[in-house]
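>>> my questions concern the predicted model and sequence given below.
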Amino acid sequence: MRKQTISEIKQLLRDVTAVSDPLFTQLKNDPRKGVQTALHAAAARIHKQQAAVVAFEHRFEYERHFWQQGIDYIAGVDEVGRGPLAGPVVSAAVILPKDFDLVQVNDSKQLTPAVRAELAPKIQQVAISIGIGLVDNQGIDELNIYQATRVAMKQAVEKLDPQPEEIIVDAMQIPVPIKQTRLIKGDAKSISVSAASIIAKVYRDHLMDEYAKQYPAYDFPHNAGYGTAKHLAALKAYGPTPIHRMTFSPVEKFRKN
């Protein structure tokens, strides 16, 4: 029988999902270095996948606790954009189904832009309901960023259909008459909040990319309104745009009267 090439073995290993697979036993004594390298790489991939599944299941604990109590509709709520010097604060509220299985969903800050962009439409496709809330820079200046964030979260929750029976929120109190579980770093502890963080982040990044077409000097596609060196240099040279938060330092000092 013809001996399989290393390339063919690598192809076979891509479909293996457990180190207990007979293929591992079969290849263990293959003397070729390339085969052993491929075997180690496959084992590392499998262990990483298994760890990701365990972490995913752990992030589902809060939702499962409520489901076991007969609470069907649980909304995860998160925001993005509290710290930038420009643009809105955006909140998302997401109700996930009980069979949700997108293992990659995690705190949006732990994911690359490419992964977030891939996951957002998948979440939208399977979610029971999604709501988006937004307060622009003028609203932030009028209310302050904390209150503006609460307003954006309230908007997001009120757009959900059905309305949730329980809310899991990232360390905030939302002014709605619904029971709330507040978690510090909730976007890393609850899968619903993780999903909300991804939806909010992708939505806001898209808005900032659109604003960049109007105000290209400020490098919004790379800083999303945060105070990077290039953004601050543009503020100093040109002053604030109509989307800057005038009450935020250092925007205020670069304001041209």
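Here it is on my side, so go on. Since the model is a prediction, treat every value here as computed from it, not as a measurement.
>>> C-alpha from now on. contacts and neighbour counts both.
Fine.
>>> where do the helices of the chain begin and end?
For the chain, the helices defined by DSSP state H occupy 6-13, 22-27, 33-58, 61-68, 113-126, 137-143, 145-158, 191-214, 220-223, 229-238.
>>> for Pro216, grab the count of nearby residues.
By other C-alpha atoms under 10 Å, 13 other residues sit near Pro216.
>>> so what's it up against?
Residues counted as contacts of Pro216 (C-alpha atoms under 8 Å, 6 or more residues apart in numbering): none.
>>> same question, the one 5 residues further on
If a contact means C-alpha under 8 Å, 6+ apart, then Pro221 has Asp205, Met208, Asp209, Ala212 as its contacts.
>>> how close does it get to Glu118?
Pro221 sits 18 Å away from Glu118 when distances are taken as C-alpha to C-alpha, to the nearest Å.
>>> ok, and here's another one to check against it:
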Amino acid sequence: MLFPFYQKEFVEAGCDEAGRGCLAGPVFAAAVILPTNFKHKLLTDSKQLCEEDRYALRKVIRKKAVAYAVAQVDHDEIDRINILNASFLAMHKALDQLTEQFGFILIDGNRFKRYKEIPHECIIKGDGKYYSIAAASILAKTYRDDYMKNIAEEHPEYEWASNKGYPTIKHRNAVLTHGFSPYHRRTFRVTDPQLDLFSQTSEQTDLIAV
């Protein structure tokens, strides 16, 4: 069951990212402020929904939200500062663009770099618990999917229209056959079939303090 708000004292902004585990493309993040007591029977974690429902919900969110924003950090910046910090940066950029004031931030996950002096709460699997985070997950996912479908036209050999840059076997094999595209994250392992996708250099593991 999802809940409208985490606390009642401040206006909340829900925040989530998409594309963190991909081999190619940017990481996207969204921030959403929903009306008080907003509910929708389909709205939940974007990963639990089919594509048709995600895009239908995007229309609802854009129409009903008090404010929303979507931002991205590209593959070059991901390689430079590492994917965790790039995810934080994308979230900060999305929060920067909100047109309404807010006093509390709900973050999906267990880590976040403090945004200005605004209090926040990290909630594991928060996109399945709070509507504002779920709404942010929908926007981040669908906007990123649109981006990947667009660049897939330049490089059909990687099948980004279907895999969205995630490390499927076909995607990994395409990189081994054709090499890296201009959109690939060079610090991510392609040949390792395990879930550990990051090359463990000292630069990458030197995370920004939270």
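Looks like it arrived, so ask away. Because the structure is a prediction, the values reported are computed rather than measured.
>>> report the TM-score for the pair.
Overlay of the two chains. TM-score (TM-score structural alignment, normalised by the length of structure 2): 0.86; 190 aligned residues with a C-alpha RMSD of 1.5 Å.
>>> how much space separates the nearest residue to Thr205 of structure 2 once chain neighbours are set aside from Glu203 of structure 2?
In space, and not counting its chain neighbours, Thr205 of structure 2 is closest to Asn82: 7.8 Å by C-alpha to C-alpha, 6 or more residues apart in numbering. For Asn82 of structure 2, the distance to Glu203 of structure 2 equals 8 Å [C-alpha to C-alpha].
>>> more neighbours: which of these two?
Asn82 (22 against 12).
>>> looking at it, the more buried one is touching Phe188, isn't it?
No. At 9.8 Å, Asn82 of structure 2 does not count as touching Phe188 under the criterion of C-alpha atoms under 8 Å.
>>> isn't Ala52 of structure 1 right next to Val105, touching?
No. If you go by C-alpha under 8 Å, Ala52 of structure 1 and Val105 don't touch, sitting 9.9 Å apart.
>>> more neighbours: which of these two?
Ranked by neighbour count (other C-alpha under 10 Å), Ala52 of structure 1 and Val105 place Val105 first, with 27 against 16.
>>> map that one onto structure 2.
The equivalent of Val105 of structure 1 in structure 2 is Leu43 (alignment by TM-score structural alignment).
>>> same question for Lys122 of structure 1.
In structure 2, Lys122 of structure 1 lands on Val60 (TM-score structural alignment).
>>> distance check, that match against Glu17 of structure 2.
Counting by C-alpha to C-alpha, the gap from Val60 of structure 2 to Glu17 of structure 2 is 19 Å.
>>> between these two, which one's more packed in?
Remark: of Val60 of structure 2 and Glu17, Glu17 carries more neighbours, 29 against 14, as counted by other C-alpha under 10 Å.
>>> could you find the closest non-adjacent residue to the equivalent of the more buried one over in structure 1?
Correspondence of Glu17 of structure 2 to structure 1, assessed by TM-score structural alignment: Glu79. Of all residues not flanking Glu79 of structure 1 in the chain, Ser91 sits nearest, at 4.0 Å (C-alpha to C-alpha, 6+ apart).
>>> give the equivalent position in structure 2 for Ser197 of structure 1.
Match for Ser197 of structure 1 (TM-score structural alignment): Ser137.
>>> in structure 2, what residue sits furthest out from the centroid?
Thr177 (28.6 Å; C-alpha atoms, centre = their mean).
>>> my guess is Tyr183 of structure 2 meets Val27, correct?
No. Applying C-alpha under 8 Å as the test, Tyr183 of structure 2 and Val27 come out as separate, 11.7 Å apart.
>>> more neighbours: those two, which one.
Ranked by neighbour count (other C-alpha under 10 Å), Tyr183 of structure 2 and Val27 place Val27 first, with 29 against 17.
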